[in-house]
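K.L.:
Return a 3D structure for these sequence lines:
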Amino acid sequence: MTEDMQFVSQYGDYTGTKQVLTLFAVSLLPKIPELVGHLCSLCPDLTDDWLTSIDQPLQVKKCAKTGRDFVLCDYNRDADSYRSPFSNEYEPPLEDAVLPRTTSASSRLRANDIFATFTKLYYESGVCSVYAWDPATEDGAFAMGVFIHKVGEGHRGLDQGVWDSIHVFEVVPEGDKFAYRLTTTVLLSMNASGTGLKTLAGSYTQQAENNLKAGSGWHDHVVNMGKMVETMENQMRNSLQSVYFGKAKDVLGELRDAAGASQTQRMAALQSSLAAQLKARNAE
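P.N.:
Now for the predicted structure:
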């Protein structure tokens, strides 16, 4: 692979090794997220480009001040520090950290409490964090993300399953309403053992947009976004169940012979015996 190599795909012409590697990473890593660390160690100079282009599995950290768990993601990250939604401080402490001006402390905490209740009702357990930031767009616009991390173990033969929901909103005023533009990505991974270790992982992204009214307070925005998150979660869960899991089941069904080897041998012997008897009868 040389610096002047060219890669032509459905995305266009890409010249140079870095562009090709990034294209491969963007295509591969969402399907096999456990390879992120390995590939980044092989190409450390491309790590920043990859991590900003690919949604990563969410991680959880405990807030040093409040003791509450919060989600780690690119949207509350600055260098190697992460901002807690509860203390609004970076951990480890970061000098000259930039804090968003979009929400007040009470609004930030209220939004996190509301979506924590949503997570408990829909997932029974899990960690949810809400972050807001100032987008580089027109006046009155803001951005907010809702991040849900759910880990399940020991259910229906599942060793461990992880569901990460990443909901990113861009909210822009349009006349007497606001345009809510939502991009949702679900990262799913499952490990099951038994006759053999089986791993299934992948990601799924959908978008939605609504024009809704909202008052001057932050509460109306949270209500509007909460309804969109609920609708999107249900749609994506149904799609994953019917399309992705259904397809995986069909593929595994084609690969796996439901009958055991001994049963297959008995059936083959029976067929041979019947064929021999029919041949003998026809010869009489």
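K.L.:
hey, let's count contacts and neighbours off CA atoms from now on
P.N.:
Fine.
K.L.:
need the contact list for residue 229.
P.N.:
residue 167 (CA atoms under 8 Å, 6 or more residues apart in numbering).
K.L.:
can you pull the buried residues of the helix or strand hosting it?
P.N.:
Under the criterion of DSSP states H and E, residue 229 resides in helix 218-239. For helix 218-239, a neighbour-count test (16 or more other CA atoms under 10 Å) marks 218, 221, 222, 224, 225, 226, 228, 229, 232, 233, 236 as buried.
K.L.:
How many residues are close by residue 253?
P.N.:
When neighbours are counted by other CA atoms under 10 Å, residue 253 registers 11.
K.L.:
and it, that's in a helix?
P.N.:
Yes. Counting by DSSP: H, G, I helix; E, B strand; the rest coil, residue 253 is found in a helix.
K.L.:
Okay, it and residue 28: tell me how far apart.
P.N.:
Counting by CA to CA, to the nearest Å, the gap from residue 253 to residue 28 is 25 Å.
K.L.:
quick one: which of the buried residues of helix 218-239 is nearest to residue 207?
P.N.:
Closest to residue 207 out of the buried residues of helix 218-239 is residue 232 (8.6 Å), distances taken as CA to CA.
K.L.:
what secondary structure does the closest residue in space to the closest one that isn't next to it in sequence sit in?
P.N.:
Nearest non-adjacent residue to residue 232, counting by CA to CA, 6 or more residues apart in numbering: residue 184, 7.6 Å away. When classified by three-state DSSP, residue 184 comes out as strand.
K.L.:
Which residue ranges of the stretch 1-150 of the chain form strands?
P.N.:
For the stretch 1-150 of the chain, applying DSSP state E, counting those that start in this stretch gives strands covering 6-9, 12-15, 59-62, 69-72, 77-78, 81-83, 90-91, 127-133, 142-152.
K.L.:
Run through who's touching the first one.
P.N.:
Taking CA under 8 Å, 6+ apart as the criterion, the residues outside strand 6-9 that touch it are 13, 14, 15, 16, 20.
K.L.:
so how far is it from its chain's centroid?
P.N.:
28 Å (CA atoms, centre = their mean, to the nearest Å).
K.L.:
To check against the first, give me the structure of this:
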Amino acid sequence: MYFEGGLSSVYLWDLDGSANFAGVILIKKEVDDGCWDSVHVVQVSTHGRESNYKLTTSVILSLSDADSNLSGSLTRQCEINSSIPSSSSHIANIGKLVEEHERGIRNSLAEVYLGKTKDILNLLRIFNGRGEESRKLSLQHELLGRLKNKST
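P.N.:
Model (predicted):
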């Protein structure tokens, strides 16, 4: 629901026979011009009515068009403590943590990485454009000079 489509899988396993467990949440979303893959590894340690959640998130973003491909990855970690009134609270706590983490990574990718790449590409286009313009002007001056020489 969060991605409005795509594929996702969740795998959980017990740790050391206690109330502690770990898991991985895998998400893949493909669109016409790219793909978003995220891997969330969570470790939960329960102590009474409180749990400690350690989350490591890695996102791989691939974008492509007719002329170029751009891809990169970003990994972030966080750790929080949260109360657990019932065992089903883990689902809500992990879901909220994953959504917040993905939102932060998506914003970082959009603003920092993709924004900087766009700025650099625009600068390159300007430099190429200026070089092209000066080459055209030089060619025009050369042609005018030759035409003047032929007319005299």
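K.L.:
Would you format the strands of the stretch 1-150 of structure 1 as TSV with distance to residue 199 of structure 1 and mean neighbour count included?
P.N.:
What follows is these, written out as TSV (distance: least, CA to CA, whole Å; neighbours: other CA atoms under 10 Å):
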stretch	distance to residue 199 of structure 1	mean neighbour count
strand 6-9	29	12
strand 12-15	32	12
strand 59-62	19	14
strand 69-72	24	22
strand 77-78	29	14
strand 81-83	30	22
strand 90-91	33	20
strand 127-133	23	23
strand 142-152	14	21
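K.L.:
Compare those strands and give me the one nearest residue 169 of structure 1.
P.N.:
Residue 169 of structure 1 lies closest, by CA to CA, to one member of the strands of the stretch 1-150 of structure 1: strand 142-152, at 5.1 Å.
K.L.:
Can you give me the stretch of structure 2 that that closest one aligns onto?
P.N.:
Mapped onto structure 2 using TM-score structural alignment, strand 142-152 of structure 1 spans residues 21-31.
K.L.:
ok, residue 60 of structure 1 - contacts?
P.N.:
69, 70, 71, 72, 127, 149.
K.L.:
Can you tell me which of these is closest to residue 105 of structure 1?
P.N.:
Checking the contacts of residue 60 of structure 1 against residue 105 of structure 1 by CA to CA gives residue 70 as the nearest, at 16.0 Å.
K.L.:
Trace the residue nearest to residue 232 of structure 1 over to structure 2, please.
P.N.:
By TM-score structural alignment, residue 184 of structure 1 lines up with residue 57 in structure 2.
K.L.:
Now do the contacts for that match.
P.N.:
Residue 57 of structure 2 neighbours (CA under 8 Å, 6+ apart): 38, 39, 40, 41, 75, 76, 77, 101, 102.
K.L.:
Nearest to residue 147 of structure 2, out of those residues: which one, please.
P.N.:
Nearest member of the contacts of residue 57 of structure 2 to residue 147 of structure 2, counting by CA to CA, is residue 75, at 62.6 Å.
K.L.:
how much space is there between that closest one and residue 40 of structure 2?
P.N.:
From residue 75 of structure 2 to residue 40 of structure 2 the distance is 10 Å (CA to CA).
K.L.:
Now for those two: what residues contact both?
P.N.:
With contacts taken as CA under 8 Å, 6+ apart, the residues that reach both residue 75 of structure 2 and residue 40 are 56, 57, 58.
K.L.:
I'd like the residues you listed laid out as CSV, including distance to residue 45 of structure 2.
P.N.:
Shown next, in CSV, are these (distance: CA to CA, whole Å):
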residue, distance to residue 45 of structure 2
56, 15
57, 18
58, 21
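K.L.:
Tell me how many other residues surround residue 211 of structure 1.
P.N.:
16.
K.L.:
Make sure it is actually in contact with residue 178.
P.N.:
Yes. The pair residue 211 of structure 1 / residue 178 is scored as a contact, 5.5 Å apart, by CA atoms under 8 Å.
K.L.:
and the most centrally placed residue in structure 1, what is it in contact with?
P.N.:
Note on structure 1: the residue nearest the mean C-alpha position is residue 187, at 2.1 Å, using CA atoms, centre = their mean. Each residue near residue 187 of structure 1 by CA under 8 Å, 6+ apart is listed here: 30, 57, 162, 163, 164, 165, 201, 202, 203, 204.
K.L.:
Which ones among these lie within helices?
P.N.:
Per DSSP state H, helices hold no members of these.
K.L.:
ranking these by neighbours, who comes first?
P.N.:
In the contacts of residue 187 of structure 1, the most neighbours by other CA under 10 Å go to residue 165, 25 neighbours.
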